[in-house]
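In: missing the sequence, but the structure's below:
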């Protein structure tokens, strides 16, 4: 049935293009039942292509004559997309200075971008009619099938039945005889059949946990931002679970964001064990249809609990009740390409708009969040004790200077590993560099294996044997001799996870060694299989990158060895020390989480570094307080707001000229406006040449976001309208987390 509301003359549509504008179309004759409204998906002609866009405005006026405008081919929805999702897309595009059409495309599941109907897949459940002893007559297989279904009062899905050797014809036969019922329900989050929400009872809380939970309960009916600052192993997850239990009791939904896909199965398992309600996951490991199923379950309210990585912040909720950001400090919440949004910051904006509480949990809060808590804008809740009552493991500095190394490990560390294994514990050796060695060198002339496309050295890998650039993914076979002097004396420099794994396997031949990095876990389920093996509790050695440092519960690890703590301490980025300290504390938190106390050995060339000593002696919060004061004096975030304009081109002269002209034009505009925004640059990026393209950047800063955003908007417009702007690829990063 078509709507009786008069159709507007024109529709303004946002399309997935890099152009920062809307496109006018004439509506098609078949209007949706709800009438033409913003938020409807439409299929439209765009050049030679067909694109799926979203209606932003219905209007009676267009800058172009009606006869020049194309007509919408079809409306794809019966009702507009959710209002909360639509608001978040518009806010994101505006705040991050990104085209609305591309923002919408990023926020939609792929299946919806391609024009698939907005509905989840359905599945069939077959249920035997209870209290009916009738038999299917002379059909023994139907009788067997009916007996099996009677053993399952909730019924079985079609795939589970056919897997037992039964056919659809047999099911249809029972249906025709009215011995079974067939019910269609969504694949993800079918209708609840249990009257209880909990599958297992909540755990008893410590006094600290109970106090924190009581304060969180006070803010369930309003926007209530809280920093849950708890040491590793203090039971933050149990607080989340019991808070969400209270939210579900009010008939509302919970959105839980985790930083890495590797943490999703662990978190999902914990929530499904506790709750007897549908829990759905949203992350990049799902197929397009699985993601659509979960998205629809959240949108319609069938899924009371939604767990996902950063893109899940765009998931529409029918009845939002609370948002939880676990490991809120983690850099994975910031998208580093295209739409450069920060999921934590969008979640805060979303919670404010919806009037719901948001909990930011971390043992090592970001300085931005810590500053908000210290300034009283967020409630600062603390968990200072581990749930097992053991004190967190202390950081012990081990001096690398003048010591022989094997696979990056020195004798005191190797002896510590031997003692931990002999005591029946597990050992985590942390080295945040995958591959066998950081590079390959000629011992005769000093040649280093460098990437031909980037200003970077190539990493030596042994599985398989090759040189790989970790920036552009260029692969090269190992040379037989030095390409400069033809010497055959080529040696690996430094250690990566592969080399450390090889060394440990030789030193401890009777102990299993598990390497966990991006290379060893490429195969689906590989990470989960290794974690299952580790959780059996038998003595073993774990060699891992930061994949292992993020929130994993490894109860049998009693010793952590950090191979090289200096890698990030002295980098040029102003966030380097903050991020290195967070990583050290997080990886140290993997030790001593059960009944045995933990020990952490930090190998360093600078054991007397005052920042390292402060971290080891007084903890992360003391160091963070010092860093906040340094940032205040230096005029850096969180006391000033930053934006980074990045320019890249195939020719160095082009990028230098355009970046220089853009910066000069911006400075002239700022002076004319009397603006307080500071414009620095252009300067070459820390890695100037990457993938055979040259990169430069201009940094803008101000104490007021509004002034900074006006300057950014002007710069974007200049780049779009000025002929120079088309000679390079430019992007804008609001609140950058790295200057590289």
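Out: Received it, and whenever you're ready, just let me know what you need. Quantities reported herein were computed from a predicted structural model and do not represent experimental measurements. Numbers count the residues shown, from 1 in each chain.
In: rest of the way, CA atoms for contacts and neighbours
Out: Noted.
In: Which residue ranges of the stretch 451-600 of the chain form helices?
Out: All helices of the stretch 451-600 of the chain, identified by DSSP state H, counting those that start in this stretch, fall at 497-507, 526-534, 576-588.
In: Sorry, slip of the keys, the one I care about is the stretch 151-300 of the chain.
Out: Assigned helices in the stretch 151-300 of the chain, in chain order: 158-162, 168-176, 207-218, 236-249, 264-274, 288-300 (criterion: DSSP H, counting those that start in this stretch).
In: from the chain's centre, how far out does the first one sit?
Out: Computed by C-alpha atoms, centre = their mean, to the nearest Å, the chain-centroid distance of helix 158-162 equals 35 Å.
In: The fourth one too?
Out: Taking C-alpha atoms, centre = their mean, one finds helix 236-249 lying 22 Å from the centre of the chain it belongs to.
In: Put this next to the previous one:
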């Protein structure tokens, strides 16, 4: 795909005056994969690529980006519209991020204008200034500089503020003071004593910026064990420049402490660090731990922030005021004034892949960014993805291993419980309930992992077998009790459950199956004197509710934790000594070839929540397939052996990472339109692109979703280049095809899910 592929040359016979006209080739927020030519205002020329402009587009005015200036255009002079405003005097993104944007749009076959739009905060793409207006700053007076620390020994907050301001005689902005957790009350108290003063900087160039290398650490570093020390020394002694490290450590092995000590080294050199975590729920606890360790601004970027908050963090990172940025997937595009290191925690996690719109993979984009910035990147995981392990085996990544739990904690004992012939009560067998009773009697905690929210996955008629369905999807709506409703988790539609069966009229309608809501209710009745905490998307919907639950769970008392994968990622629960997994069989027979890999990762990650402190842990996995080879190998030989077996299978079948893959999706209200369109694409590929295998078209695993009929065409090659060349031709044909306008189509490069 040629991202800058329109207006590159002038038609024969065009006048010299047209060729001399200053032309801006723009990227606009549009689904079209080419640039747009506009006239520049008189006297404007030699603008740097990446500045924002305001331009008319149809009947609207939009904010676009200058790709480059051109002397010629295919657009006739009479039809060429003019740029309305040049918003910036400097590019919004530095040269490396600009190249990253062009690469990502090209690699993921996505419109460059839309990709650029999604890379910046909403207010920036609406035309807000790149730099914040000058704000008040604080500095010590001559009296404050001369004061000894003993003078404020009875006012610890004022003393902390005095120490930080003394390390920055040029002053600190109010935003930076907040990021460093300097209480405004302490600053006012210092001002009233004549020790500090608030002032206005003359202009942006003189605005004070922090020099955090002189600050040292707010909290002492933990002592590393032998394995951690080896890993840290390897990171510390490595030459500067781009390198990809895999820090593979069993759950509870202390990977974060290795991150922290390496980050301290980077901060002392005056550079910034970007840390990506998979879930918004992990961000607050990660930020809190980093803020407790470092005396530098540690800021968070995630979807829970308001547009204004996101822009403030983005500006501070861009201007070099933030030492550490911690965020979820989209934070990979955060500009840094002095980048020094990127860390991807839980690099295997599926949430790093954007599943709608701009379908980039945060981990892979981060690796490309590190290469462009010429800085190292550390990928951390107890269960690395098969793609990452393949790169380790090929010598492209260097692996550092932590095989022992930190602090002498022992790995949990894992037992598969055979469910064949057993009676289940609310999804739990007798052995699981007895183990939970024993654990709670010792004052310890139990985690029950059930990746299915709601009360019950199906509502059915006990008289005739009728099952409630979604009117817009090929799916069963989930029954929820608080409030009572049937909700489709695929399209979001809701309705009250019926009072009578629509087929036979019976009123004997019953929930079938167990969700987190039903299981938590049942366990609350069974263990009436023990708190039961449910952690899923429904129970944490309100702002701050997740933190409230985590604080309650942190209490050293008996409790039952019932939750989805939100509980399985990166959390440290020192009092959890028993993990129960009611059902793991679904992943053993997944239609997706990645199903076994996902199941192995999930089982290891969930099991790792048990026995992370001095108390030993146990894991009970209920299954009807206790002899399945994946389970046998995973728990007898470990994740590495299981992953190697899966890699060998992928190699034999020619599946990623042994091959490159793309998924062409098409959907429409009528079933025939997407099928016919993808049939035409498949026919052309088989005729003209022999290096590309086209599988399909076939109905999507969920053939109807939100009222749309969905079809897939899976493309595979042994080499990446032929796939991208073929896709660039497919995209050009689709954008020009009248048939393609009757459907909604998209391309997913390196798809992580085939749904």
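Out: Right, received. Where do you want to start? Everything numeric here is computed off the predicted structure, so don't read it as measured data.
In: Indicate which one of the helices of the stretch 151-300 of the first structure is closest to residue 192 of the first structure.
Out: Taking C-alpha to C-alpha, helix 288-300 is the member of the helices of the stretch 151-300 of the first structure nearest to residue 192 of the first structure, at 12.2 Å.
In: next structured bit after the closest one?
Out: Per DSSP states H and E, the first helix or strand lying C-terminal to helix 288-300 of the first structure is strand 305-308.
In: So what touches that following strand?
Out: 253-258, 261, 264, 267-268, 277-283, 298 (C-alpha atoms under 8 Å, 6 or more residues apart in numbering).
In: Just the ones of the residues you listed in strands?
Out: Residues of the contacts of strand 305-308 of the first structure located in strands (DSSP state E): 253, 254, 255, 256, 257, 279, 280, 281, 282.
In: residues touching the last one, list them.
Out: So that's residue 282 of the first structure. 291, 294, 295, 306, 307, 308, 309, 311, 312.
In: Just put those in JSON lines and tack on neighbour count and distance to residue 343 of the first structure.
Out: Shown next, in JSON lines, are those (neighbours: other C-alpha atoms under 10 Å; distance: C-alpha to C-alpha, whole Å):
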{"residue": "291", "neighbour count": "23", "distance to residue 343 of the first structure": "18"}
{"residue": "294", "neighbour count": "26", "distance to residue 343 of the first structure": "19"}
{"residue": "295", "neighbour count": "28", "distance to residue 343 of the first structure": "17"}
{"residue": "306", "neighbour count": "25", "distance to residue 343 of the first structure": "15"}
{"residue": "307", "neighbour count": "24", "distance to residue 343 of the first structure": "13"}
{"residue": "308", "neighbour count": "25", "distance to residue 343 of the first structure": "11"}
{"residue": "309", "neighbour count": "23", "distance to residue 343 of the first structure": "9"}
{"residue": "311", "neighbour count": "21", "distance to residue 343 of the first structure": "7"}
{"residue": "312", "neighbour count": "22", "distance to residue 343 of the first structure": "8"}
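In: could the residues you listed go into TSV alongside distance to residue 441 of the first structure?
Out: Formatted as TSV, the contacts of residue 282 of the first structure follow (distance: C-alpha to C-alpha, whole Å):
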residue	distance to residue 441 of the first structure
291	46
294	50
295	50
306	49
307	46
308	43
309	39
311	41
312	44
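In: Pick the one among the residues you listed closest to residue 170 of the first structure.
Out: Distance ranking of the contacts of residue 282 of the first structure against residue 170 of the first structure, using C-alpha to C-alpha, places residue 294 first at 31.5 Å.
In: Aligned counterpart of the closest one in the second structure, please.
Out: Alignment note (TM-score structural alignment): residue 294 of the first structure maps to residue 313 of the second structure.
In: Now for residue 613 of the second structure, how many residues are close by?
Out: 20 (other C-alpha atoms under 10 Å).
In: what does it align to in the first structure?
Out: So, by TM-score structural alignment, residue 613 of the second structure is matched to residue 594.
In: Leaving out chain neighbours, which residue sits closest to its match?
Out: Distance criterion C-alpha to C-alpha, 6 or more residues apart in numbering; nearest residue to residue 594 of the first structure, sequence neighbours excluded, is residue 555 at 5.0 Å.
In: what's the one you found in contact with, if anything?
Out: Applying C-alpha under 8 Å, 6+ apart to residue 555 of the first structure gives the contacts 535, 590, 591, 592, 593, 594.
In: Same check on residue 585 of the first structure?
Out: So residue 585 of the first structure contacts 363, 364, 620 (C-alpha under 8 Å, 6+ apart).
In: separation between the residue nearest the centre of the second structure and residue 378 of the second structure?
Out: For the second structure, residue 329 is the residue whose C-alpha lies nearest the centre (C-alpha atoms, centre = their mean; 2.9 Å). Noted for residue 329 of the second structure: a distance of 15 Å to residue 378 of the second structure, by C-alpha to C-alpha, to the nearest Å.
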